[in-house]
Each structure stands twice: as C-alpha cells, then as structure tokens.
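**Student:** Structural data only, the sequence is not supplied:
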C-alpha cells in the first residue's frame, strides 16, 4: 500500500491526525526501525491528540472567557500573597468540579479575581470540561430576555451542559423579583449537577442583600456556600502595583 492510498483513506475516514502522523513517519528515518505496534500506537496517539486539541479549541470558543489567554502558570505569586501554591495546584486538578463543588473568589476591585477565574476555567477546558463565563448582570439580563422571548428552556439547556459556570462580579446590583426567581431556578437546576466559580467584591456575609428576599437568598446560598472553596484576595490593586492604566488584572 503506497502513501497516496493511505492519505486518501485517512481523508475518507476523517482522520487528519492519523494522516499527519503517517506523513511524519514517512519522512523521518527515526521510524524506519520502529516495530509496527509502536508505529501504530504513535499514529493512534496523533489522531487522539488532534481530536483533543480540536475539542479544546471548541470549548474555549464556547466558554467566552473574559481573558481567554490567561493560564495558572502565568499567575505571579507576588500579586497573590494570600494564595498558597499547593491550594492552586489542588484546585487546578478540577476534582472539585467533578464533585459538583464551588469556588468563591472574594476581594476588592483590582486584586485579580477575574484573571484567576479565567485561569482556573482554562485548566478545566484543558481537561475537556465545558465552561461558560458570564458577567452576573449580563446573565440576569439574558435570563429575563429569554423568558420574554420564550427561549428560556433553550438557554437553560445550554447552561446545564456546562459542568462549570463562571459568574463574574456577583452582587454589584440588587435583583428584581423576576431576576431572583429565574436565578433561583437556575441554581436549583444545577444543584448536585454542576459547579460554580463566583467572583465578588463583597464578603459572603453580605450576599443576602442582593436578593431582597430572605427566603430565596437562604435557599440559593445554602446550595452554594456550604459546598465551596473560598479564596480571599486582599492587598493593593494589581494594576497599581504594575503601574498600568488597564490590563487583565483589573478585577
């Protein structure tokens, strides 16, 4: 069987990774003396890598992260003195997502909450875990708009498919009656089914005020707070420390 036939078969079977691996083997002398089984494993691994990379790129587009190019290895410890590297490494394994737990990132403006949230989200995406990122205010607007347009079920299904939902800037505005009921339904539907990563300028003890309804607040927060890992960020604004007027560390 010649190389042209192999290339054609790979195209017909939609195996571009395997085709690329075969072309590499065909032009590299290092594969000439390699046993057939080893060459086959290398070809299958090339196809798997292609599929995983393609899947990862798709998940990244779908996530719509605010800072899509931020990764944990880029995080400078000096800007996060309260955070311990063993804690970050443990959370980076994403076992908390598989256990349907949550992460709360609390701290003043400028302490890097959003940057850290996007870095954790990228760790999940690298492990083939779907993620969705929303500014909290925008999510509430989308829920209300979806209800008015009779597309709420479609939006709810989209959100439900993401094991990790990132909610940025929790608590910046009070919820209306419609917003808090829609948000309660979303949280209830995800209870024991998905994880949240929440960033907020406000301590958890003040979150009740956002709902303007003690009963709903208790119900929502009971589903979140008691199953969460809380990371508190303090200190000066990272933007100020870097001497910048803007950048990816504004939250």
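**Tutor:** Good, I have the coordinates. Predicted model, so just to flag it, every value in this text is computed and none were measured.
**Student:** switch to C-alpha atoms for all contacts and neighbour counts from now on
**Tutor:** Fine.
**Student:** Tell me which stretches of the stretch 151-251 of the chain form strands.
**Tutor:** If DSSP state E, counting those that start in this stretch is used as the criterion, the strands of the stretch 151-251 of the chain fall at 164-170, 195-200, 228-232.
**Student:** I'd like to know which of the ones you listed lies nearest to residue 95.
**Tutor:** strand 195-200 (10.7 Å; CA to CA).
**Student:** Residue 48 is in contact with residue 19, isn't it?
**Tutor:** No: contact criterion CA atoms under 8 Å: residue 48 and residue 19 do not qualify, at 11.9 Å.
**Student:** out of the two, which sits in the busier spot?
**Tutor:** Comparing residue 48 with residue 19 by other CA atoms under 10 Å, the one with more neighbours is residue 19, at 22 against 15.
**Student:** what about versus this one:
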C-alpha cells in the first residue's frame, strides 16, 4: 500500500496494537509478533500499526532508549515477514498525554507511519488522574500546534469519561478523532467500558475502532467488533469506523 493512501480499502485498518516486541506487555518475541499478525490478517486486517507503550516516567513502560532499540530491531523483521502475505505493518507509538505537555518533544518520533496522526491515550481506569480529560485535551492541542492530528485512544476505559461521557464531546468537535477499543464494544473489557463505548458511539463522537491487541489472549482482531457494530447500526455507519477512511493519511 503506498504511503499516500486515502479512502477505503478492501479490509480493516487497525491503528493500535502491541504486536512487535518493545519491552512492554505486548508481543515478547519476533515469532510471537508474526503469529499475532497472522491472526490479524486472517481476520481481515490489511493495515496494522504497531504502537508500543510510551508511558510517563513514573509508570510501567516509559519510552527508554533500550525499549526503542528493542522495537527498532524487531520491527523490520516482523514487517518483512508479514509483507509476504500482503499485510502492511507500520510503526507508531501509544503516547501517554503528559509526555506531550511536560517539556519539549519531537512529535515526529511518535507519529503513525504514513499519516499525520499521533496516537494519544486516555489514562486507563486503573489510574486516578485529576482532570484526565483536560490532560488529554492539552496533549491534543500540542499535537495540533505541530501540524499533526491527535488520535485519542480508548476514551471508554478512562474513569473520568465513565463518570461523564459528555466530557469528550468538545474533543471530538475540535476535530480530534476518538478511537474505541474493539473489545470494549463486545464486553471483553468489562461492563463499564462496554456501556460507555456504546454511549459514545450513540452520541456520534467516535471516529474509529482499533484492537489494542496485546497478545494471544487479546489478539489483533477487529472483525468481531465490526460484526457487532454492523448488526447494531448497519454497514453504512459501521464501515467508516474500521476501513481507515477516518485516518489522516499523508498526501
């Protein structure tokens, strides 16, 4: 697939996965990464972004030079192997918002390859963060000021959004795409995430859905979520959430 891809393809585009070794809680070996990519391909994904965690320094998986080295050594091996089947594997990072607000940062190092997007995560439900939505908004503004587009990952898993689902509407109205985790829509992230995911979808603030795959127990599949959404809202409404048309591709 050329770097300048725009529009829809015959298959799914998954912007969020941990299928390449990086020293985080995703794939542990190159072989595991290849096998996870096979699952994605067999389930209909044709473009898959490997997005290791770039946590804050105080959290579990900060972006260190050692982790970057692991990822950069593993990525081409996985990419080249899966390209033989026709899977387009691309680089990216899943960035904790404070990394983008606490001092200078080279945003291009976090960008999803071939796009103008930076994947910024909402703090998960297990983190008690004051003003979590505003923290994400501040990071999104920083990305936008750099001429890039913030893609905002798994809002439905954020405690503050669960408390007030309307809090993310201003972010969506600012033109910042919100990306749900597919497992949230099918109940695999628990009842709260499922309820909030469907609420955000019903509110019309969601732009796309990704797998956020972490391993064989949480594989890189979006086909099940697609089938669930299609059954609920119809193919015309479901397809743009999964086909890559919401991604800000490079011209």
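**Tutor:** Thanks, I have the structure now. Because the structure is a prediction, the values reported are computed rather than measured.
**Student:** so what number do they get for TM-score?
**Tutor:** Here the TM-score for the pair of chains, by TM-score structural alignment, normalised by the length of the first structure, is 0.34; 132 aligned residues with a CA RMSD of 5.2 Å.
**Student:** a markdown table for the strands of the stretch 151-251 of the first structure, including distance to residue 186 of the first structure?
**Tutor:** Putting the strands of the stretch 151-251 of the first structure into a markdown table (distance: least, CA to CA, whole Å) gives the following:
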| stretch | distance to residue 186 of the first structure |
| --- | --- |
| strand 164-170 | 11 |
| strand 195-200 | 11 |
| strand 228-232 | 18 |
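**Student:** Just send those back as CSV, with mean neighbour count too.
**Tutor:** Output for the strands of the stretch 151-251 of the first structure, formatted as CSV (neighbours: other CA atoms under 10 Å):
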stretch, mean neighbour count
strand 164-170, 24
strand 195-200, 25
strand 228-232, 17
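**Student:** Out of the ones you listed, which gets nearest to residue 156 of the first structure?
**Tutor:** Each of the strands of the stretch 151-251 of the first structure has some distance to residue 156 of the first structure by CA to CA; the shortest is strand 164-170, at 12.0 Å.
**Student:** so what secondary structure elements neighbour that closest one?
**Tutor:** Counting by 3 or more CA pairs under 8 Å, 6 or more residues apart in numbering; DSSP states H and E, the packing neighbours recorded for strand 164-170 of the first structure are helix 113-126, strand 131-135, helix 136-148, strand 195-200.
**Student:** returning to what we had before: nearest to residue 98 of the first structure, of the strands of the stretch 151-251 of the first structure?
**Tutor:** Closest among the strands of the stretch 151-251 of the first structure, once you apply CA to CA, is strand 195-200, at 8.2 Å.
**Student:** number of nearby residues for residue 171 of the second structure?
**Tutor:** 20.
**Student:** Now it. Nearest residue, chain neighbours left out?
**Tutor:** residue 137 (6.7 Å; CA to CA, 6 or more residues apart in numbering).
**Student:** Run through the neighbouring helices and strands of the helix or strand encompassing that neighbour.
**Tutor:** Using DSSP states H and E, residue 137 of the second structure maps to helix 132-145. Using 3+ CA pairs under 8 Å, 6+ apart as the contact test, the elements touching helix 132-145 of the second structure are strand 117-121, strand 149-153, helix 159-163.
**Student:** So for it, what gets flagged as buried?
**Tutor:** For helix 132-145 of the second structure, a neighbour-count test (16 or more other CA atoms under 10 Å) marks 132, 133, 135, 136, 137, 138, 139, 140, 141, 142, 143, 144 as buried.
**Student:** shouldn't the first one be in contact with residue 163?
**Tutor:** No: applying CA under 8 Å as the test, residue 132 of the second structure and residue 163 come out as separate, 11.4 Å apart.
**Student:** Spell out which residues are contacts of both of those two.
**Tutor:** Counting by CA atoms under 8 Å, 6 or more residues apart in numbering, residue 132 of the second structure and residue 163 have no shared contacts at all.
**Student:** In a markdown table: the buried residues of helix 132-145 of the second structure, plus distance to residue 95 of the second structure.
**Tutor:** Below are these laid out as a markdown table (distance: CA to CA, whole Å):
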| residue | distance to residue 95 of the second structure |
| --- | --- |
| 132 | 14 |
| 133 | 15 |
| 135 | 12 |
| 136 | 10 |
| 137 | 13 |
| 138 | 13 |
| 139 | 10 |
| 140 | 11 |
| 141 | 14 |
| 142 | 13 |
| 143 | 11 |
| 144 | 15 |
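**Student:** The longest helix seen in the first structure: what's the following helix or strand?
**Tutor:** In the first structure, with assignment by DSSP state H, the single longest helix is helix 36-63. Sequence-wise, the next helix or strand downstream of helix 36-63 of the first structure (DSSP H and E) is helix 85-92.
**Student:** Go ahead and name everything in contact with that following helix.
**Tutor:** 120, 123, 124.
**Student:** redo that, cut-off 6 Å
**Tutor:** Contacts to helix 85-92 of the first structure, defined as CA atoms under 6 Å, 6 or more residues apart in numbering, come from residues residue 123.
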